[in-house]
Structures are given as C-alpha cells and as structure tokens.
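# Give the three-dimensional model of this entry:
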Amino acid sequence: MQKKPLILVTNDDGITAPGLRTLIHIMNEIGNVVVVAPDSPQSAMGHAITINSTLYSNAVKIDDGPQKEYSCSGTPADCVKLAVNEILERKPDLCVSGINHGSNSSINVIYSGTMSAAVEAGIENIPSIGFSLCDYAIEANFEPVKEYVKTITIAALKNGIPKDTVLNVNFPRLPKEEIRGIKICRQARATWMEEFDKRTNPLGKEYYWLTGKFVNLDKGEDTDEWALAHGYISVVPVQFDLTAHHTIQDLNTWNLND
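Okay, the predicted model is just below:
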C-alpha cells in the first residue's frame, strides 16, 4: 500500500478562517495533515518573521478530522519555520497555504502572507502551493473550487514542482459551471495607486487610513489578471531568487572598480 504524503497546511487569515478549514478537508482526502496556522489574522504581512518577541504554539481542535492542529502567535512565515523545526518529525512532502480570502495575483504576491508561507516552505526545499479565491468576504463560497484544489495538489505531488519554485494559484469568484479551466500564466505588471486618508481622532491626534485602487498596466493575454478576468484559474510559478539576472551584464559596464 502506497504511503500517504505528509502535508503541512497553513494560511494568513487565521486558524479558524473558512478558507483554511476548506483546505484542510480537501487535504485530508489526499494525505496525512498537520496544520500550523496563525492564531489571528495576519493578512498582508509579507515575509515578516518574529525576532524581537516570543512565539507561542498550542495544540488545538477546531473541528472533527484526523489532522493534528497547532495555533501559532506569529506570522505565516513563522508558522512554517516552527512546523519544520519544532513540530514535525520530518519535512513534509508538500506545504499548502490558503485558501486565502482575496486575490493574491499580480503585485499582491509581494504583500501576501499566504504566499510568504508558501515561499518560506520553498526556501526549505518543500514543494509548496498558495491558493487564493478572489472574494474577500468571510462567508466566501469555496465549494466551486474544491475539485480544482484537489486536482492541482495531486498533480503537484505526482509530477513534482520545479526546484526553487512555488505555485501561486488564484481562483475567480464564479460558480463552478462558469469556470473555464486552468491556465499557466505569468504575473501581470500591475500596481496599487495608493492614497492616505488623513483623519483626526477625538483627542486631536492625526492618523492615516490607507486606501487605493488596483491598476492593471499589462495588456498581455498570458497573465494571471487576464486569466481571472476571463473566467480561468491562474497558476503562476513564483521564484524566490530575486536577482534580476538579465541586468548583470549591463551593470558590469559601469566599471565600478576603475
């Protein structure tokens, strides 16, 4: 009998988030599941880690299932570090993060706690996938994407994710019958046009509220934003080597040692 894979499940919306609970139930059909997730929401934390304060982890039981679960007082990246170094007896065969409440396509991958957990696992040489649904509501309907999460996960386990790469998977907010399929994409060139809403509290102290508008500057039809806008699930291979290799030759012409 083939041994079930060990799957680490985490997220950034917190251990009680419906998206995480959905992901756990799907992974229970595939492998042996251990959950290490933040004890409170950690959205947009990027790749922050805790170095100047203590970390706490507690075994918890949120709902029925064979999985072992732990809440962590730290960030999503902390959760993966703690899982690999303290909780698990061996490295997992796969790490899955999500299902995030909200898009992590395009530039959002930089800020995403969901993807930072997946990237941290990738740094540890653990195949990893971040899953996100383009619906920020806490009552978001994950039912239409369950089959696709399972399909992508099984394919990753069977084929292997390329070395030093993690997968960023985003689902459009659509009924199942309107999802047109899965597209392998590149990250769209897009940005946030940000504004700060300046306000004054009752004590007269000024404070700021960050607002902004997402602007897609990329007209390509091979991007994650195009795929999502046209009813497809986007899968973007993400690397954590941030070197701009194509610029090295140009920079060497600067003759910095002369």
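# make it CA atoms for all contacts and neighbour counts henceforth
OK.
# for the lengthiest helix in the chain, packing partners?
In the chain, taking DSSP state H as the definition, the longest helix is helix 146-159. On a contact count with 3 or more Cα pairs under 8 Å, 6 or more residues apart in numbering; DSSP states H and E, helix 146-159 meets helix 18-28.
# that older thread, off-centre distance for the longest helix of the chain?
When C-alpha coordinates are averaged (Cα atoms, centre = their mean, to the nearest Å), helix 146-159 and its chain have centres 16 Å apart.
# Which is the succeeding secondary structure element to that helix?
strand 165-171 (DSSP states H and E).
# Pull the residues that contact that next one.
103-105, 115, 118-119, 122, 127-134, 145, 161, 228, 232-240 (Cα atoms under 8 Å, 6 or more residues apart in numbering).
# number of nearby residues for the closest residue to residue 135 other than its chain neighbours?
Leaving out its chain neighbours, the residue that sits closest to residue 135 by Cα to Cα, 6 or more residues apart in numbering is residue 102, at 4.7 Å. Residue 102 has 22 neighbours, counted by other Cα atoms under 10 Å.
# Test my guess that residue 102 contacts residue 136.
Yes. Contact criterion Cα atoms under 8 Å: residue 102 and residue 136 qualify, at 4.4 Å.
# Please enumerate the strands of the stretch 151-258 of the chain.
Along the stretch 151-258 of the chain, the stretches classed as strands by DSSP state E, counting those that start in this stretch are 165-171, 181-184, 190-200, 206-216, 232-239.
# Could you list which residues are in contact with residue 232?
Residue 232 neighbours (Cα under 8 Å, 6+ apart): 171, 172, 179, 180, 181, 182, 183.
# isn't residue 83 right up against residue 36?
Yes. Contact status for residue 83 versus residue 36: in contact at 6.5 Å, counting by Cα under 8 Å.
# Select from the contacts of residue 232 the one having the most neighbours.
That'd be residue 171 among the contacts of residue 232, by other Cα under 10 Å, with 31 neighbours.
# Distance-wise, check that one relative to residue 186.
Separation of residue 171 from residue 186 (Cα to Cα, to the nearest Å): 15 Å.
# quick one, helices of the stretch 1-150 of the chain?
Listed in chain order, the helices of the stretch 1-150 of the chain (DSSP state H, counting those that start in this stretch) span 18-28, 76-82, 108-111, 113-123, 146-159.
# Most tightly packed of the ones you listed?
Of all the helices of the stretch 1-150 of the chain, helix 113-123 carries the top mean neighbour count, a mean of 29, counting by mean count of other Cα atoms under 10 Å.
# now it: how far from the chain's centre is it?
Per Cα atoms, centre = their mean, the centroid offset for helix 113-123 relative to its chain is 7 Å.
# relative to strand 232-239, how tilted is that helix?
With axes from the mean of the first three to the mean of the last three Cα atoms, to 10 degrees as the basis, helix 113-123 and strand 232-239 are set at 50 degrees to each other.
# Here is the second sequence; please produce its structure so I can put it next to the first one:
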Amino acid sequence: MRLGVLLLAGALALPAHSIRIVQSNDDGWAELYIRTLNSALRAAGHAVVLSAPADDRSGTGSRDEPPAPRARPCAYDSCPARAGPVGSNATRPDLNWVNSFPVTAIKYGIDTFGPRLWHGAAPELAVTGPNVGVNLWLTVPFSGTVGAACFAAHDAGIPAIAFSAASTRRAAWDVSPVPDRSFVYAQLATALTNKIVASGKPYLPKDVFLNVNFPKVKGACTDASNFKWVLSRINLGIFSPPDVEWCGSKRLPTELYVSGRGGCYISVSIGDASDKTTINDGRQKVVLDKLRDMLVCLP
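A predicted model of the protein is given here:
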C-alpha cells in the first residue's frame, strides 16, 4: 500500500462537507500514526490542525500543566534542543507541538493554533490518536489520548473521537517505507470521522465522546474493507439501566469482549466525557442512529 492509495481512498470517501478538525494524541506529535491520519483527513478535504505533546506522554490521563521550555530535542529529533515551550513545523504551521500533556496540547490547538489558521474560527470536531496500543475498560481513565478527547467534549463543548490501535510497534513520522498498519488505521479512522460528519450537526450529543479500538493489522485484517464496526460499551453494565436496544439485546457488549473475540472487529463505545464511563441514556440511540448502517452484530 502506498500513500497515493491512501489519498485516493480519502478522496473517494469525501464527507457531505469538509470541517475544521483539531487533532492530538498522547504518543507525541511526531509519532507515525497521528501523522498518517493527518494526511488522510486532509486528503478527505478537512482543515486539520495537529496539536500534540512534544514527546510520548502516554498514561497521563487528564493532566494539564503549562508547557515549559525544552532542554532536549523533541521525540525523533522533530524539534531542536532549547526550542520554546511550544512550536510548529517550519513549513507546516498546521503541525504543532506542546511541551506538556495531551490535555494541555489539545487546549492549545483549540484556543491558539486552530483559530490562528482559521481566522478566529473554532474547531468543529476533535480527533485523537490513533493511540499506539488499545484503551479498553480499566485503562480508559489513564489514557492521555482519551483524556484529550474528553477535555474537548466536556470542557470545550467540541464533539470528539478517541482512536486506539492494537498494533503497537512505534515509528517516527518520517519512517520509510510506511508500514501498512499505519495506512489501514488511518483509512478506518477517516471513514468513521466522515460518517459522523455526514450525519450532520450536532455531530455527537452533548458530553459524548466515542472510544474506538482497532484490532491488530495482521492475517485477514490487513485490508480496511475486511474490518467490522461493533457498537459497544466501556464498562460492565451489571448495575446500570438497560442500553439502547440493538442486535436483539438491551445490553451492548463491552469493548473488552469485542476485542477478545478476535477477527477484524472494531469496538465503538459511547463514552461519557464527564467521567470516562459509558453513556447510558437516550444519547446512545442518537449515536446508534448516526452509525446504524455501518454497524454489525457479533455472531
């Protein structure tokens, strides 16, 4: 698979209209997954501003601290030593790093970098990841990728999607050749993003974020067309009210269960951005109606 194929896939999957997207992660602005997705979203016509930590800040949850000046280069030598607390690519002002945590980074994207390029306009959607490694159930509260998405949805009022990926080998933004797993995850994340955009505003209900986990790219799961989307929940629902009725049940499968089934199943959980647990009210149906025709039931 080559970049031209990815760009063509993005062009063929154009949403109803392009929108302004702020992008972040917790693995760092120079990590390959976020850069490949950035290319795919831009190829689909969106105006994207990337604002992510200068280095790997995995597992930092919702920490938020003012960025400090750097003494060393950014990860993968992607910024020079003694650069400032924040910075941008010299030729791509839409690519930005913040020497702090994911929440801090996405705040800069929302409040500073985005409006600077969009003539004062705010982002319409936040996309974080794909995270290098899954974020399922008990790990969700500790994920910086999830933390950034929840800040966007809960604090900034911007609908958000957090993507995480099971294929965990790290790579720099400029690795060559680009491994297929990065292209596949970018195609899939762009497809769901475009689906949400095409569903119309509001793209997601208030305080909702989607927690999306991709399986490993291997075996039969090496072509984006072979993957299946499954509506799920983050945590167990033993003591919670019934879920939206779907697939003949009033209890959605947990994302951990979907992940453990094997195969090419992608879990899509409807998360509460205020506490990082499962939304368990009428907002589930709103999201189901937006995604219904792309979802499958587990066998």
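# What angle do helix 18-28 and the longest helix of the first structure make with each other?
Going by the same axes, to 10 degrees, helix 146-159 of the first structure makes 50 degrees with helix 18-28.
# Contacts for helix 146-159 of the first structure next, please.
Here helix 146-159 of the first structure has contacts from 22, 26, 27, 30, 93, 94, 129, 131, using Cα under 8 Å, 6+ apart.
# The second one and residue 186 of the first structure, how far apart?
Residue 26 of the first structure sits at a distance of 26 Å from residue 186 of the first structure (criterion: Cα to Cα).
# Same check on the fourth one?
The gap separating residue 30 of the first structure from residue 186 of the first structure is 28 Å, by Cα to Cα.
# neighbour-wise, which of those two wins?
For the pair residue 30 of the first structure and residue 186, the greater number of neighbours falls to residue 186 (20 against 16), based on other Cα under 10 Å.
# where's the counterpart of the more buried one in the second structure relative to residue 94 of the second structure, distance?
Mapped onto the second structure by TM-score structural alignment, residue 186 of the first structure lines up with residue 233. Taking Cα to Cα as the measure, residue 233 of the second structure falls 34 Å from residue 94 of the second structure.
# how about the residue lying closest to residue 208 of the first structure once chain neighbours are set aside, what does it touch?
Leaving aside its sequence neighbours, residue 208 of the first structure sits nearest to residue 198 (Cα to Cα, 6+ apart; 4.6 Å). The contact partners of residue 198 of the first structure, taken as Cα under 8 Å, 6+ apart, are 206, 207, 208, 209.
# do the same with residue 145 of the second structure
Residues near residue 145 of the second structure by Cα under 8 Å, 6+ apart: 24, 25, 26, 58, 61, 102, 128, 129, 131, 162, 163.
# quick one: which of those residues is most hemmed in?
residue 102 leads these on contacts (other Cα under 10 Å) with 39 neighbours.
# I figured that one was touching residue 146, is that so?
No. Judged on Cα under 8 Å, residue 102 of the second structure makes no contact with residue 146 at a distance of 9.1 Å.
# mind listing the strands for the stretch 1-150 of the second structure?
20-24, 47-53, 86-88, 95-98, 125-132.
# To residue 181 of the second structure, which of those lies closest?
In terms of Cα to Cα, the element of these nearest to residue 181 of the second structure is strand 125-132, at 11.0 Å.
# quick check: that closest one aligns to which part of the first structure?
Against the first structure, strand 125-132 of the second structure falls on residues 94-101 (TM-score structural alignment).
# what's the mean deviation for that stretch versus the second structure?
Following the fit onto the second structure, the mean deviation recorded for stretch 94-101 of the first structure is 0.8 Å by mean Cα distance after the TM-score superposition for the first structure.
# residues in contact with residue 118 of the first structure?
Contacts of residue 118 of the first structure by Cα under 8 Å, 6+ apart are 95, 96, 97, 128, 129, 130, 166.
# Pick the one among those residues closest to residue 56 of the first structure.
Within the contacts of residue 118 of the first structure, proximity to residue 56 of the first structure (Cα to Cα) peaks at residue 97, which comes in at 20.0 Å.
# Looks like the closest one contacts residue 113 (just checking).
No. The criterion here is Cα under 8 Å, and residue 97 of the first structure misses it with residue 113 at 9.2 Å.
# which position in the first structure aligns with residue 85 of the second structure?
With TM-score structural alignment as the criterion, residue 85 of the second structure pairs with residue 56.
# do residue 146 of the second structure as well
Counting by TM-score structural alignment, residue 146 of the second structure corresponds to residue 115 in the first structure.
# which non-adjacent residue is nearest that match?
residue 130 (5.4 Å).
# how about residue 191 of the second structure, what's its partner in the first structure?
Checking TM-score structural alignment: residue 191 of the second structure goes with residue 151.
# Residue 256 of the second structure too?
Checking TM-score structural alignment: residue 256 of the second structure goes with residue 225.
# Nearest spatial neighbour of its match, chain-adjacent residues omitted?
Going by Cα to Cα, 6+ apart, residue 225 of the first structure has residue 188 as its nearest residue, at 6.1 Å.
# Could you do residue 278 of the second structure as well?
residue 271 (4.6 Å).
# now do residue 86 of the second structure
Here the residue nearest residue 86 of the second structure, using Cα to Cα, 6+ apart, is residue 98, at 4.5 Å.
# what residue of the first structure matches up with the one you found?
Using TM-score structural alignment, residue 98 of the second structure pairs with residue 72 in the first structure.
# Tell me which residues touch that match, please.
Residues near residue 72 of the first structure by Cα under 8 Å, 6+ apart: 36, 37, 38, 39, 55, 56, 57, 58, 78, 79.
# Distance of it relative to residue 61 of the first structure?
For residue 72 of the first structure, the distance to residue 61 of the first structure equals 13 Å [Cα to Cα].
# Residue 286 of the second structure contacts residue 205, correct?
Yes. Between residue 286 of the second structure and residue 205 there is a contact under Cα under 8 Å: 7.3 Å.
# List the residues that contact residue 32 of the first structure.
Taking Cα under 8 Å, 6+ apart, we find residue 32 of the first structure in contact with 4, 5, 6, 7, 66, 67.
# still contacting in the second structure, which of the residues you listed?
On the basis of both residues aligned by TM-score structural alignment, their matches' Cα atoms under 8 Å, what survives of those in the second structure is 4, 5, 6, 7.
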